[in-house]
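> okay, here's the prediction I keep looking at, along with the sequence it came from:
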Amino acid sequence: MSSSTSRATRTRQHTVVDSPYGPLTLVAADGFLCGLYMTAQRHRPAEESFGERVAAGEEPFPEVVRQLTAYFAGELTEFDLPVRLEGTEFQRSVWEQLVRIPYGQTWSYGELAAKLGKPNASRAVGLANGKNPVGIIVPCHRVIGASGSMTGYGGGIDRKVRLLAFESGAEQL
C-alpha cells in the first residue's frame, strides 16, 4: 500500500458501494483514497466534506472496488492502493503500523505501542486507531485489548467481531 500524507487537497469526490457489512462510503482526494466509512461510524466526517458523489466506476474508485470485492470474496489478504492518510504525525504513524498486522492476526494496543517505540502509549494508540479514516483497508479491526477483548471499533464491535471471524475463516460471507 502506498501512502501520501499531504493535507492539501483540491478535488474531493465520493461513492457508496455495498459490502457484507453494509454500505461503504469511499472518499478520494486528488485521486488518493482518503476515507472508507461505514454507516453509523464513530468519527465519520460530515457528508458535505466528502465532495461530489460519483459512480463507483469513475476514477479513482474502480481499483478500490475491485480490491474490496476480492477481499470480501476471500481472494485478497493485502491491499495495494494509493492512500492519503490525513491526520497528525502520531496518528499517521499508528495507521502506518496497522497495515503491518498480518491478515487473520491481531495485535493488542500495547503491542502496537511497543512497535512504535512508545510502550507506554497504548491509550494514545487506541485513540489514534479509533480515528483511522480508511477502515478495512487500513485494518484497525485487527487491534484488540490486552486480554483479547474486543474493545472499541469505529464501525461497531459487532462488525469488528465479524471482520476478525471472516479473516480467521470462521465466517463465510
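Arrived safely, thanks for sending.
> can we go C-alpha only for contacts and neighbour counts from here?
Fine.
> so who does the spatially most central residue of the chain touch?
In the chain, the residue lying closest to the centroid (C-alpha atoms, centre = their mean) is residue 135, at 1.8 Å. Residues in contact with residue 135 (C-alpha atoms under 8 Å, 6 or more residues apart in numbering) are 35, 36, 37, 141.
> let's go with 10 Å and repeat that
For residue 135, the contact set (C-alpha atoms under 10 Å, 6 or more residues apart in numbering) comprises 24, 26, 35-38, 41, 95, 129, 141, 153-155.
> what does residue 143 give?
Contacts of residue 143 (C-alpha under 10 Å, 6+ apart): 98, 101, 105-112, 125-126, 129, 149-153, 160, 164.
> gap between the strand or helix carrying residue 27 and the chain center?
Using DSSP states H and E, the element containing residue 27 is strand 24-29. Here strand 24-29 is found 11 Å from its chain centre; the criterion is C-alpha atoms, centre = their mean, to the nearest Å.
> ok, now stretch 12-31?
Distance of stretch 12-31 from its chain centroid, counting by C-alpha atoms, centre = their mean, is 12 Å.
> going along the chain, name the strands of the chain.
Here the chain has its strands, by DSSP state E, at 2-4, 12-17, 24-29, 32-38, 52-53, 82-84, 107-108, 143-144.
> export the ones you listed to a markdown table and tack on distance to residue 46?
A markdown table is the format used below for the strands of the chain (distance: least, C-alpha to C-alpha, whole Å):
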| stretch | distance to residue 46 |
| --- | --- |
| strand 2-4 | 22 |
| strand 12-17 | 12 |
| strand 24-29 | 12 |
| strand 32-38 | 11 |
| strand 52-53 | 13 |
| strand 82-84 | 18 |
| strand 107-108 | 30 |
| strand 143-144 | 26 |
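> second structure for comparison follows:
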Amino acid sequence: MKQEQLNYERIAKAIEYIRVNFKKQPSLEEIAEVVNLSPFHFQRLFTEWAGTSPKKFLQYISISYARKLLKETGASLFDVAYETGLSGNSRLHELFISIEGMTPAEYKNGGKDLNILFNCVSSPFGPLLLASTEKGICYMAFCDDEVEEIAKLRISFPQATYLKGFDKMQENALLIFQKDWSKLDQIKLHLKGTNFQLKVWESLLKIPMGKLSTYGAIAQSIKLPNASRAVGTAIGSNPVAFLIPCHRVIQSSGNLGGYMWGLNRKSSMIGWEASVIDPLNLSY
C-alpha cells in the first residue's frame, strides 16, 4: 500500500474515533493509540495532512460545531456564510466555476459523440477518478475501488469513447486542493443532468469553503422552498465530488446527513476546509 494512502487511512480512522467520541473530548494520546502511533508522530502526521492540529480539527468536525452554527443565529447558514469569516481572494463563494450542461442530444445518446479522458489520481482524501471532455470535467469521484468506479463512469456515458490519460482540465481541477486559489476560475465543468439538477449543483458552488448550508436553505436559494427532498436527491446525484461541494450540506438538525463517499470523508472535508480558511493559529 502506498504511504500516502496508508496515512490517509490512519487519519480517517482517527477522525471516525473523534466523531464517535467527541463528547468525551479524547486526548491526543488516546487518539494516537487508536491508530497505533506515538502521540508525537500522530501530531506531526495529522498536522502535515490537515494543515492544523488535532485539537483544532476536532473543533471543526464535531457535531456540536454544526449545531452551534445552526442554532446561534436567526438567519440560515446559507445567509450567514456570506457575512462571516472570509475576506479577500479566499472568498471562494465569489469563485465562478463555469458549468456547461450537455446538450439534449449528448444527454439522450449517452455520450455517443464524446471523447472522455480519465485517470486515477491522489488527493488529501484518498484516490480520485477524474474524467474530462474537451469542455471540462464531467466526472470526479473518490475511488476506493478503481475498477468499480471506472465501471460506474462507463454506465454514466455508455456510448462515449474512453482513453486513459491526464489533461489540462484535470490539472486545473486539482487546484482546489491547493491553498493558492488564484487560478480556480480556470476550472470548467461539463455535466450531464436535468435542468433542476444543474440548478441545484450551481447553488452548491455558492457555499463558501469552510461554511455549511442545509437542504432547506438550498431549496430556498433556487426559489423552491418546498423542494427540500428533491434537492436532497439532486445533491445525492452529484457527479463531481468536492468541486461541487455537496459535502457542505447538512441536515437542519445539525447532523451531518448522508454522503455517497462516506461520512468519515465528509467530516474530513468539513474540518480540512475550515482549518484552511480560519485565520487563527491554535495549537494543541
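Noted; the coordinates are in hand. Treat the numbers as computed from the prediction; the structure is a model and nothing was measured.
> can you pull the TM-score for these?
TM-score for the superposed chains, counting by TM-score structural alignment, normalised by the length of the first structure: 0.84, backed by 163 aligned residues with a C-alpha RMSD of 2.4 Å.
> sorry, back to before: most neighbours of all the contacts of residue 135 of the first structure, which one?
With neighbours taken as other C-alpha atoms under 10 Å, the top of those is residue 141, carrying 28 neighbours.
> that residue contacts residue 134, doesn't it?
No - applying C-alpha atoms under 10 Å as the test, residue 141 of the first structure and residue 134 come out as separate, 11.1 Å apart.
> contacts for stretch 60-76 of the first structure, please.
13-21, 26-33, 54-57, 77-82, 103, 136-137, 163, 166-167, 169, 172-173.
> go again using 8 Å as the cut-off
Here stretch 60-76 of the first structure has contacts from 15, 17, 19-20, 26, 28, 31-33, 56, 77, 79, 81, 173, using C-alpha under 8 Å, 6+ apart.
> buried residues in that stretch?
Buried residues in stretch 60-76 of the first structure, counted by 16 or more other C-alpha atoms under 10 Å: 60, 61, 63, 64, 65, 67, 68, 69, 71, 72.
> and stretch 28-47 of the second structure, by the same measure?
28, 31, 32, 35, 39, 42, 43, 45, 46.
> and of the residues you listed, the nearest to residue 105 of the second structure?
residue 46 (47.3 Å; C-alpha to C-alpha).
> so what corresponds to that closest one in the first structure?
When the first structure is aligned by TM-score structural alignment, no residue sits opposite residue 46 of the second structure.
> help me confirm that residue 46 of the second structure comes into contact with residue 11.
Yes - Residue 46 of the second structure is within contact range of residue 11, at 6.7 Å (criterion: C-alpha atoms under 8 Å).
> dump the residue contacts of the aligned residue in the second structure for residue 6 of the first structure.
Using TM-score structural alignment as the criterion, residue 6 of the first structure maps onto residue 102 of the second structure. Contacts for residue 102 of the second structure (C-alpha under 8 Å, 6+ apart) come out as 190, 191, 192, 193.
> repeat the analysis, applying 6 Å as the threshold.
By C-alpha atoms under 6 Å, 6 or more residues apart in numbering, the contact set of residue 102 of the second structure is 191, 192.
> again with residue 264 of the second structure
Residues near residue 264 of the second structure by C-alpha under 6 Å, 6+ apart: residue 16.
> same question, residue 17 of the first structure
Residue 17 of the first structure sits in contact with 23, 24, where contact means C-alpha under 6 Å, 6+ apart.
> now the counterpart of it in the second structure: how far from residue 255 of the second structure?
By TM-score structural alignment, residue 17 of the first structure lines up with residue 121 in the second structure. Remark: distance between residue 121 of the second structure and residue 255 of the second structure (C-alpha to C-alpha, to the nearest Å) = 31 Å.
> please name the nearest non-neighbouring residue to the aligned partner of residue 238 of the second structure in the first structure.
Aligning on TM-score structural alignment places residue 238 of the second structure opposite residue 132 in the first structure. In space, residue 132 of the first structure comes closest to residue 95 once its chain neighbours are excluded; the distance is 6.6 Å by C-alpha to C-alpha, 6 or more residues apart in numbering.
> perfect, I'm done here.
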